[in-house]
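> 3D model of this:
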Amino acid sequence: MEFDYDLFVIGGGSGGVRAGRVAAQEGAKVALAEEDRYGGTCVIRGCVPKKLMVFASEFAHAAEDAQAYGWDIQPGAFDWDVFRGKLYAELDRLENVYRNILGNNGVETFDQRAKVADAHTVELADGTRKTAKHILLAVGGRPTKLDVPGAELAITSNDIFHLDKLPETILIVGGGYIASEFAGILNGLGVKTTQFYRGAQILRGFDDETRNLVASEMIEKGIDLQVNTNVVSLEQDGDKVKVLDTNGTTTTFDKVMFATGRAPNTDGLGLTEVGVEIGRKGEVVVDDYSQTAVPSIYAVGDVTDRVNLTPVAIREGMAFVETVFKGNPTKPDHELIPTAIFTQPEIGTVGLSEEEARAQEPIEVYSTSFKPMQQSFAGRSEKVLMKLVVSQKTRKVLGCHIVAPGAGEMIQLAGIAVKMGATKEDFDRTVAVHPTMSEEIVTMKSPVRTG
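As a prediction, this is how the structure comes out:
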């Protein structure tokens, strides 16, 4: 059978664009459909604008710190309109980069929604049908809202970049990295910020010592963090939102933001009808090679709900091209992925938490917490943490956890060593770079805990 395309990609985010471009470079005839903006969650409404907001919010203390270092600088006010205008311009620029990547590599694009009609056919929103030897689902995920009365009054992380003005008060509901990052951002921009989390401590799944330090530092910075607390209902109160919580307290906020989870974008794509298996959370079920139950249909990125990180979607897209277009069956490697969480303070982490490692085998824990030189000199009481979790038997570093300014930059490099299987003695043999925060990673001589 003659197909219109070798590959039809549904979704123009990081995973879909990378797969489409690389397949086209291999000589495949490729088309891609995107119903919204090119660049996807990460570029348009996730990591990129969020990190720019983190940068903006971190200048809150810059004038005071500069004064402490002898500069005659006076604090000013943050102008949301100025920042937002520049942010929009940057996102427009990045979207054009993504469009040009596709165009320059001969990928035909359709700026409309697409769904799957059968194993080899895609139907566009205007009713046009296109056939393809292979279909790649790269449609990502979306933020979800709590199922409570008045939920429609809440915003999500998608909306935060589009506010006409910054609220004076905000409630952020959730305890994951998105909730915790935005609590730091908005607090830093001068918004009186409250965060509810239904569990005992934010950042569930991360190392306990790490998340405890981050939570205490967030509170120290002025965030009203309330754990074991959830929303019962929201109600309009003039131009504000009245919130009833599980403690029976009613509080009014200018805005309420739900950061209570994300769901794969599989609704209305015609997937179950053609035989693609959908999991309990709405995710596309795939094998180790990102192949669905329909052999001609593959899926990568957040829609598969494996490891929902942009660089992972890109890796999965590359492995898909290796497997399908280069005849080199390749499984994406999801082991030992280094991650940064842009809370304030920032977290960098790779490998197992202390709790996960202890459940697996006898370990040693090396950990140190101290005030970094730059902040300490400026009179700030911030603490940082450097931590290694080590196997007693193999001496391998099973986990590395950093809480510090620039932790994301540090963990990228530590991640190489951990991925290579470095031992504690390999770290010890490495000469310290002085004076830096990260030198503590190689100078910890005695374990603080074993078990």
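
> when you work out contacts or count neighbours from here on, use the C-alpha atoms and nothing else.
Fine.

> following the strand or helix carrying R21, which helix or strand comes up?
Element membership for R21, per DSSP states H and E: helix 14-25. Where DSSP H and E defines the elements, the next helix or strand beyond helix 14-25 is strand 30-33.

> name the surrounding residues that touch that following strand.
5-12, 16-17, 20, 23-24, 106-114 (CA atoms under 8 Å, 6 or more residues apart in numbering).

> repeat that for 6 Å
5, 7-11, 24, 107-111 (CA atoms under 6 Å, 6 or more residues apart in numbering).

> go on, stretch 186-206?
Defining contact as CA under 6 Å, 6+ apart, one finds that stretch 186-206 is touched by 57, 60, 168-176, 223-230.

> which of these fall in strands?
Of the contacts of stretch 186-206, the ones assigned to strands by DSSP state E are 169-173, 224-227.

> out of these, who's nearest I44?
I172 (20.9 Å; CA to CA).

> which residues of the stretch 301-450 of the chain fall in strands?
With DSSP state E, counting those that start in this stretch as the criterion, the stretch 301-450 of the chain has strands at 339-341, 347-351, 363-370, 384-391, 397-403, 449-450.

> next, the second sequence, to be compared with the first:
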Amino acid sequence: MSEFDYDLFVIGGGSGGVRAARVAAGDAGARVALAEESRYGGTCVIRGCVPKKLMVFASEYAGVVDDAKAYGWEFTTGAFDWKTFRTHLHTELDRLEDVYRNLLKGSGVDTFDARATLKDAHTVELSTGEVKTARHILVATGGHPVRPDLPNADLGIVSDDIFHLENLPKSMLIIGGGYIACEFACIMNGLGVEVTQYYRGAQILRGFDDEARGLVAEAMRESGIDLHVGTNIVEMARADEDHSMSRAGTASDAAMGASAEQRRDVAQKGTAPVGGREGPVWVKSTNGGEKEFDVVLFATGRDPNTRDMGLEDTGVKLGRRGQIVVDEYSQTGVPSIYAIGDVTDRVNLTPVAIREGMAFVETVFKGNPTPVDHELIPSAIFTQPEMGTIGLSEEEARDREPVEIYCTSFRPMQTAFAGKPDRVLMKLVVSRDNRTVLGCHIVAPNAGEMIQLAGIAIKMGATKEDFDRTVAVHPTMSEEIVTMKTPVRTA
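Model (predicted):
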């Protein structure tokens, strides 16, 4: 009889933890348990990728009517009903959570709806009072959005809260310039909300290719988002307090642009204020501006979920932001304890957490030591238009080696015919020494779909000549990826 209750105890029911538990139990025959203190599916399914992408779909319909009219269709535009959408959204999330629970059950995994903390290298204690032992413990607790250290920051919401708004606000201020901030700025703008965005840096989407993120920023402003870079929030309070506020801070409809005005016309009518938890919020910015918003959304970063778990007491090392420090096999300094996903703050993407979980099972339960491969991971930002990216940005590549840049930006056929100013961008970063494609960056509708396929070739080590030998699919936007023959610059 085993000295442990389980071969593996997983803490966290998100995508990475669930996959590791299922495969260890189903494929490797291990005795597995999993504890989740909230909802199964984790950030991605419950409060991240999935509901956000459904909101992206909802927000894109606002422009469909105008585009269709340019092609000869006649439609009558109705109003967007937030409550109808939200009800359907949560029904879908409930269904997906049930899928995760059933997958675990079908694999023979014991589940505990409880918070788990570590007592020692082989023991976890549940919030129900139960204590369980395991030969191996896998921490997959993910992360959480953080608020800035600012008085009255509790008046704002974070990304977890946005799916639970009772009513669609008329105005929203978004603080931050990362992909979460920019995605929600585009979503809410598309749903008819008057969106203002502050970012303290010089340009949004820091860390991505400069040319690509510049085009995204341009498109966001063109669509009516009031984007301010080099700007941050310095003070906030309830709007009903006396702040000697200048009432001249509201942007005019003309400044916001006709497209934003059209979208506001199809937004839900007569919504009640929903900001500040109890009403509108007054904000003062670093540029001296003062304004009231129904809702302030902080999208200023995420921290790993490691607080009060007993990790450090067991000898597990934590990094500066609370992330669990692991080696290439996801193993901590305590041999029996491993960690995967956002809690390690390596590459915070759901498919990466799943890959890390699979590699963990191969290493620990199948006798096949498998390091995690974090190189050349394709990703997408679901702004409008989307950005798809894999590999090095132009800036990163030219700091490493001589490169050639192949790039084109143009108005795509579908929207040009409708008289819209939208532009797309296709870009390849190529090594001058061995001709390998080091990076690919696409800004276009459905760029996420395109970069998935381009990512296969680049992961395989394709050269620029391999792209050139590929026959174009015409007429498409993506054909430009294989028809750019002359570099626009070298570095």
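
> just the strands in the stretch 51-200 of the second structure please.
Under DSSP E, counting those that start in this stretch, the stretch 51-200 of the second structure gives strands at 110-112, 116-120, 123-126, 131-139, 143-145, 157-158, 171-175, 194-199.

> adding distance to L103 of the second structure, write the ones you listed out as a markdown table.
Formatted as a markdown table, these follow (distance: least, CA to CA, whole Å):
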| stretch | distance to L103 of the second structure |
| --- | --- |
| strand 110-112 | 11 |
| strand 116-120 | 21 |
| strand 123-126 | 22 |
| strand 131-139 | 18 |
| strand 143-145 | 23 |
| strand 157-158 | 30 |
| strand 171-175 | 37 |
| strand 194-199 | 40 |
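
> I337 of the second structure: which of the ones you listed is closest?
Among the strands of the stretch 51-200 of the second structure, strand 131-139 comes nearest to I337 of the second structure, with 4.9 Å by CA to CA.

> next one: T463 of the second structure from E356 of the second structure, what distance?
Taking CA to CA, to the nearest Å as the criterion, T463 of the second structure is separated from E356 of the second structure by 28 Å.

> repeat for D120 of the second structure
For D120 of the second structure relative to E356 of the second structure (CA to CA), the value is 24 Å.

> which part of the second structure lines up with stretch 327-343 of the first structure?
The alignment of stretch 327-343 of the first structure onto the second structure (TM-score structural alignment) covers residues 367-383.

> ok, residues contacting the matching stretch?
183, 186, 328-329, 356, 359, 362-363, 387-391, 448, 455.

> pull out the buried members of those.
Listed as buried from the contacts of stretch 367-383 of the second structure are 183, 186, 329, 356, 359, 362-363, 387-391, 448, 455; burial here means 16 or more other CA atoms under 10 Å.

> residue nearest the centroid of the second structure?
Taking CA atoms, centre = their mean, the centroid of the second structure lies closest to I180, which sits 5.3 Å from it.

> list the residues that contact the aligned residue in the first structure for L173 of the second structure.
In the first structure, L173 of the second structure lines up with L171, judged by TM-score structural alignment. By CA under 6 Å, 6+ apart, L171 of the first structure lies in contact with 194-195, 256.
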